[in-house]
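Peer 1: sequence unknown, structure follows:
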């Protein structure tokens, strides 16, 4: 989740045009399109696989503090270290100490993979000193919620109180899941709309390819991506497949209306997060927000609010692809490769839209509902299975990356970053299928070996 690192004064929002301006200001010519990759991992004690707290010796606070040796700058909230900023983006904490890198906006995937490599070398070096390991899965395989502590971030306290009032799995989302995401640019409102529609319709493909959360509290949970399933019972006001995105006339205005109708969580004022959970941003615009009467929003408030919306694809001043489970190092680079290949070449984007443009609302919803359980075995609209659709999508991504022709010093283009997905497709198994086979086979019904299998 987004961590506020800029505490400087933000310009006020005086009209609806100011709300819409955030989206329009995201427009960039293709030569300026960038790639921002976010990836989370679980932190555990190597001695006993326990999840460390923030405050304990050698815990999460000490992990962040030690990373400053690599040039990261501390971000303090309420007198406590809760994030870091640097040239490679932001290192931040999810609610129960999951460690996230929100990477910088980079030109090509070679830079993305180099950035991920630097980050992982740094955290492993620190982890060796502190006795910490880092696990790449979509969900804690063995931890109960009660075994996990909470990070000292005020916004998480507000969300922790609100989540159980709107869904039964919101606290699981906060405490027990990890993801890989990629943030991508658009040239115009029309380009945003097409990318949003393709990303949303084909997001289940990414969910199937990256499904990596089959265990809960030490046992199979009946899903391949339980992380994905969790979102279906987190908060219906701010999640889902957003049918209106496919309606005629969708654009910045319609997204703005949707975002305004999503209930708020908090307002940040004078260094404090004020709990306004469930209240209306529309009232905030008019200075009628209960508890903060007379206050009106700033651009930072609008950006904060947009970061609390959790559909499968999200628009801020860029588009976020949000459907993938966390996983091992190689798949960190594969996720942006998939979406950059599909969305950053015009001909490939058109071909990807042709794959899904005729799907009905019911077909898209069914695909989203079935993929967390069935992965690559999921039936897809028009017949066949997700396996065949994913093969076609990865092939298109390959064509898109080839057309981009972004090479490294050795002359290699970006298509090699798709190799982990080709390996998954060659096995005809989502990653979680492999973990389940190990659990029922050589692991003898234990999830303990997953720490050796899926750690960085």
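Peer 2: Happy to help now that I have it. Quantities reported herein were computed from a predicted structural model and do not represent experimental measurements.
Peer 1: Only C-alpha atoms from now on, for both contacts and neighbour counts.
Peer 2: OK.
Peer 1: Give me the packing partners of the top helix by length along the chain, helices and strands only.
Peer 2: Secondary structure of the chain per DSSP state H: the longest helix is helix 109-130. Under the contact criterion of 3 or more C-alpha pairs under 8 Å, 6 or more residues apart in numbering; DSSP states H and E, helix 109-130 touches strand 35-45, helix 60-67, strand 132-135, helix 329-343.
Peer 1: who's in contact with it?
Peer 2: Helix 109-130 is contacted from outside by 35-37, 58-59, 63, 66-67, 70, 88, 101, 103, 106, 132-134, 332-333, 336-337, 407-408, 414, 417, 456, using C-alpha atoms under 8 Å, 6 or more residues apart in numbering.
Peer 1: before we go on, here's another structure to hold up against the first:
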């Protein structure tokens, strides 16, 4: 909650930004997955707030947390585990449990990174979401689509104890290759452009100040601080409200401006800054661990392959040095979203990268089923320059939806 006078300085903000790169020992791993949800027999009917409130109280066998996104997408977030194999096992059990629970309430889910069956509609009325939607609407409809009609796979990994920046740099180095390899939302935007990952294209069309990658060529903590200061504030949260009460702001007030000039409701506190950090959505976000946010929603077996791939790249000894000898793909985020592994550079990087993963998987998993799934993925997709979305016969075509283009900033 804002203060009546200025009390926050840049040194305090810098320490808070540095906290986002705190390491843990031993390592910890987690997963977050989402699915679009609708009533049986009625794909337009989203979950009601009352049903979502009850479902969020369910206890999962693997202790995952059940939440819902603004459009009624159900989300499972695992507990942190000492191995990715344990996180995968918990997710598998809890996904089956939440599916049964949803069926009991009359709901069904699908694997779809972009829900192209219906126009976007927000069903959660939390003040934070209302403010977010109004803020994004100033730049076009991409924000509402992201909030209500997209789903993803998120992988969470702690920072390495020996070097808290190592995995951060590695994931930026390899992020576009992984976007391309696991792209699973083929579609056409309103300008007629084809995408292998239409979900990621929608993200690129949102306020770039909070969705573009954090600059990686400078000190990570300083880069994260600069990124946060430059980003606009869209919601001033009331103390202890967790986003249920507060004041929404239109575009144009960066956190740096608020810090420097204040606002009619007061000056920002350190809690306001921490809340602001939670409203920033770069493809790789530091939160005391690394949130890898750039993967499409995936079929269960491919989701597990993606999780084990990232775990192997993050944890296997020496693999980061080997990856550094591969082409640098940090500037190819857009190419990855548009073309997947049809991009020559990304395909030529993906093949040796996944060979490294196959050779090092045993460092993080002794499960022969996981090794077989990885080999199947490499054979079916990577070596052929294909991605999971190539198996989807019907493209999402956003030209059927009237209104401003979803990705107006892209050429």
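Peer 2: Arrived safely. Please read these numbers as outputs of a predicted model, since none were measured by experiment.
Peer 1: Compare the helices and strands packed on helix 109-130 of structure 1 and report which one is nearest to residue 181 of structure 1.
Peer 2: Closest to residue 181 of structure 1 of those, according to C-alpha to C-alpha: strand 35-45, at 5.0 Å.
Peer 1: My guess is residue 150 of structure 1 contacts residue 98. True?
Peer 2: No - the pair residue 150 of structure 1 / residue 98 is not scored as a contact, 10.3 Å apart, by C-alpha atoms under 8 Å.
Peer 1: And those two? Which one has more around it.
Peer 2: residue 98 (24 against 17; other C-alpha atoms under 10 Å).
Peer 1: what does that one align to in structure 2?
Peer 2: Aligned counterpart of residue 98 of structure 1 in structure 2: residue 73 (TM-score structural alignment).
Peer 1: quick one: contacts for residue 312 of structure 2?
Peer 2: Residue 312 of structure 2 neighbours (C-alpha under 8 Å, 6+ apart): 357, 360, 361, 363, 364.
Peer 1: Just say helix, strand or coil for the residue nearest the centre of structure 2.
Peer 2: Structure 2 has residue 293 as the residue nearest its centroid, 2.5 Å off, counting by C-alpha atoms, centre = their mean. Secondary structure state of residue 293 of structure 2, per DSSP: H, G, I helix; E, B strand; the rest coil, is strand.
Peer 1: sorry, back to before: of the contacts of helix 109-130 of structure 1, which qualify as buried by neighbour count?
Peer 2: 35-37, 58-59, 63, 66-67, 88, 101, 103, 106, 132-134, 332-333, 336-337, 414, 417, 456 (16 or more other C-alpha atoms under 10 Å).
Peer 1: Can you verify my assumption that the residue nearest to the centre of structure 2 contacts residue 152?
Peer 2: Yes - at 7.5 Å, residue 293 of structure 2 counts as touching residue 152 under the criterion of C-alpha under 8 Å.
Peer 1: can you tell me which of the helices and strands packed on helix 109-130 of structure 1 comes nearest to residue 169 of structure 1?
Peer 2: Among these, strand 35-45 comes nearest to residue 169 of structure 1, with 18.7 Å by C-alpha to C-alpha.
Peer 1: Report the aligned residue range of structure 2 for that closest one.
Peer 2: So strand 35-45 of structure 1 is aligned with residues 29-39, judged by TM-score structural alignment.
Peer 1: now the matching stretch, how far from the centre of its chain.
Peer 2: Centre-to-centre, stretch 29-39 of structure 2 and its host chain are 11 Å apart (C-alpha atoms, centre = their mean, to the nearest Å).
Peer 1: Stretch 121-135 of structure 1 now?
Peer 2: That offset, for stretch 121-135 of structure 1, works out to 23 Å (C-alpha atoms, centre = their mean).
Peer 1: Provide the aligned range in structure 2 for that stretch.
Peer 2: The aligned range for stretch 121-135 of structure 1 is 96-110, by TM-score structural alignment.
Peer 1: Ends of that stretch, what's the gap?
Peer 2: 13 Å (C-alpha to C-alpha, to the nearest Å).
Peer 1: Return the set of buried residues in that stretch.
Peer 2: Going by neighbour count (16+ other C-alpha under 10 Å), the buried part of stretch 96-110 of structure 2 is 97, 98, 102, 107, 108, 109.
Peer 1: I'd guessed the fifth one sits against residue 39; true?
Peer 2: It stands for residue 108 of structure 2. Yes - if you go by C-alpha under 8 Å, residue 108 of structure 2 and residue 39 touch, sitting 6.0 Å apart.
Peer 1: immediately after the host helix or strand of residue 366 of structure 1, which helix or strand?
Peer 2: Using DSSP states H and E, residue 366 of structure 1 falls within helix 361-374. As assigned by DSSP H and E, the chain's next helix or strand after helix 361-374 of structure 1 is helix 386-404.
Peer 1: helices or strands next to that following helix in the packing?
Peer 2: By 3+ C-alpha pairs under 8 Å, 6+ apart, helix 386-404 of structure 1 packs against helix 203-210, helix 329-343, helix 346-356, helix 419-427.
Peer 1: how much space between residue 235 of structure 1 and residue 61 of structure 1?
Peer 2: 30 Å.
Peer 1: which residue in structure 1 lines up with residue 339 of structure 2?
Peer 2: The alignment partner of residue 339 of structure 2 in structure 1, by TM-score structural alignment, is residue 374.
Peer 1: Please list all residues in contact with the closest residue to its match other than its chain neighbours.
Peer 2: In space, not counting the residues next to it along the chain, residue 374 of structure 1 is nearest to residue 224; the distance is 6.8 Å by C-alpha to C-alpha, 6 or more residues apart in numbering. Residue 224 of structure 1 makes contact with 211, 212, 213, 214, 372, 373, 374, 375, 430, 432, 433, according to C-alpha under 8 Å, 6+ apart.
Peer 1: ok, the counterpart of residue 86 of structure 2 in structure 1 to residue 305 of structure 1 distance?
Peer 2: In structure 1, residue 86 of structure 2 lines up with residue 111, judged by TM-score structural alignment. Distance of residue 111 of structure 1 to residue 305 of structure 1, computed by C-alpha to C-alpha: 30 Å.
Peer 1: Tell me which of those two has more neighbours.
Peer 2: Set residue 111 of structure 1 next to residue 305 and count neighbours by other C-alpha under 10 Å: residue 305 wins out with 20 against 15.
Peer 1: On the three-state scheme, that one is what?
Peer 2: Under three-state DSSP, residue 305 of structure 1 comes out as helix.
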